[in-house]
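Enquirer: sequence unknown, structure follows:
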């Protein structure tokens, strides 16, 4: 049951990340004026960041439980994937967002575009980590059923 729950949670998290990146954000900029689209997408990324914190922590707890029950190591690749995604969330959203707001106001040493590119990189890395986690979890979930 825990294997299946882990696979479903990881898949839902990955789907959310892909949906925001490839559907919601581009659609907002396609139909709204730039400032309004930026506000909407900013709100979406704020919600996604908190959802990512919750999903990442839940998946790390699941991995720890599965590792402990299976007699395996506490820190495995399966544990590093959600931990890496959590790092990308904290650094990419909570770390860079205040700097981006300052850059928009003309303060700080880095330009908004530089910070945006860094944030984009963290989001992309997080998405890849979560998709690999979902793939591995679904594979393991299928093996545990046999």
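Expert: It's in. What you see is a predicted model, and the numbers here were worked out from it, not measured in a lab.

Enquirer: contacts, neighbours, all on C-alpha from now
Expert: OK.

Enquirer: Now the element after the host helix or strand of residue 49, going C-ward?
Expert: Per DSSP states H and E: residue 49 is located in helix 34-70. Per DSSP H and E, the first helix or strand lying C-terminal to helix 34-70 is helix 77-89.

Enquirer: same for that next one, what does it pack against?
Expert: helix 34-70, helix 112-145 (3 or more Cα pairs under 8 Å, 6 or more residues apart in numbering; DSSP states H and E).

Enquirer: right, and those helices - which one's nearest residue 28?
Expert: helix 34-70 (5.1 Å; Cα to Cα).

Enquirer: hold the first one in mind and look at this next one:
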């Protein structure tokens, strides 16, 4: 099971890099800004749900096999980042786009650009965490 979950996590990382650093720039280069943003938003939502579905079992396997505390902590942080981006930040960005209210926007304020920047940083941190965790997991297999 651990090799399967690790392989799925590696595939997800490839999808994450493809979506964020290849597909999204191509969309914004070739489509009107609003249309590209709508498509990219849907792409990132799907990617977040897949990421949660992939990384939760990775975390469960690490916990059940008494993996290193560092790997467990990094994987948990990655999952928390994916969940925060999808369930907290993305709805605020959507509220900005639709000019509607959202509790977090009311509480914290901020511009569309600020929230988009927060989302981008979380996206990048999740990719970096995935690289670190996968490196640690692949090192375990090679022993």
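Expert: Nice, thanks for sending it over. Quick caveat: nothing in here was measured; it's all calculated off a predicted structure.

Enquirer: what's the TM between chain one and chain two?
Expert: Once superposed, chain against chain, the TM-score is 0.86 (TM-score structural alignment, normalised by the length of the second structure); 136 aligned residues with a Cα RMSD of 1.7 Å.

Enquirer: I'd like the helices and strands packed on helix 77-89 of the first structure as TSV, with distance to residue 76 of the first structure appended.
Expert: Converted to TSV, these look like this (distance: least, Cα to Cα, whole Å):
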stretch	distance to residue 76 of the first structure
helix 34-70	8
helix 112-145	12
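
Enquirer: these two touch, right, residue 78 of the first structure and residue 63?
Expert: Yes - under the criterion of Cα atoms under 8 Å, residue 78 of the first structure makes contact with residue 63 at 6.7 Å.

Enquirer: Between the two, point out the one with more neighbours.
Expert: For residue 78 of the first structure versus residue 63, the count of surrounding residues by other Cα atoms under 10 Å is larger for residue 63: 24 against 19.

Enquirer: show me what contacts that one?
Expert: 78, 79 (Cα atoms under 8 Å, 6 or more residues apart in numbering).

Enquirer: same thing but at 10 Å, please
Expert: Contacts for residue 63 of the first structure (Cα atoms under 10 Å, 6 or more residues apart in numbering) come out as 2-3, 6, 57, 69, 74-80, 82, 137.

Enquirer: before we move on, what about residue 89 of the second structure?
Expert: Residue 89 of the second structure sits in contact with 83, 95, 104, 105, 115, 116, 118, 119, 122, where contact means Cα under 10 Å, 6+ apart.

Enquirer: again with residue 105 of the second structure
Expert: 88, 89, 91, 92, 93, 95, 96, 111, 112, 115.

Enquirer: Can I get the buried ones among those as something I can paste into ChimeraX?
Expert: Of the contacts of residue 105 of the second structure, the buried ones go into a single ChimeraX selection, burial set by 16 or more other Cα atoms under 10 Å:
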select :88,89,91,92,93,95,96,112,115
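
Enquirer: what's the farthest-apart pair in the contacts of residue 105 of the second structure?
Expert: 88 and 111 (14.9 Å).

Enquirer: hmm, back to that, between residue 78 and residue 63 of the first structure, what contacts are shared?
Expert: residue 137.

Enquirer: picking that back up, among the helices and strands packed on helix 77-89 of the first structure, which comes closest to residue 20 of the first structure?
Expert: helix 34-70 (7.5 Å).

Enquirer: what angle separates the closest one from helix 112-145?
Expert: Here helix 34-70 of the first structure runs at an angle of 30 degrees relative to helix 112-145 (axes from the mean of the first three to the mean of the last three Cα atoms, to 10 degrees).

Enquirer: the inter-axis angle of helix 34-70 of the first structure versus helix 77-89?
Expert: Using the same axes, to 10 degrees: helix 34-70 of the first structure against helix 77-89 is 160 degrees.

Enquirer: No further queries at this time; thank you.
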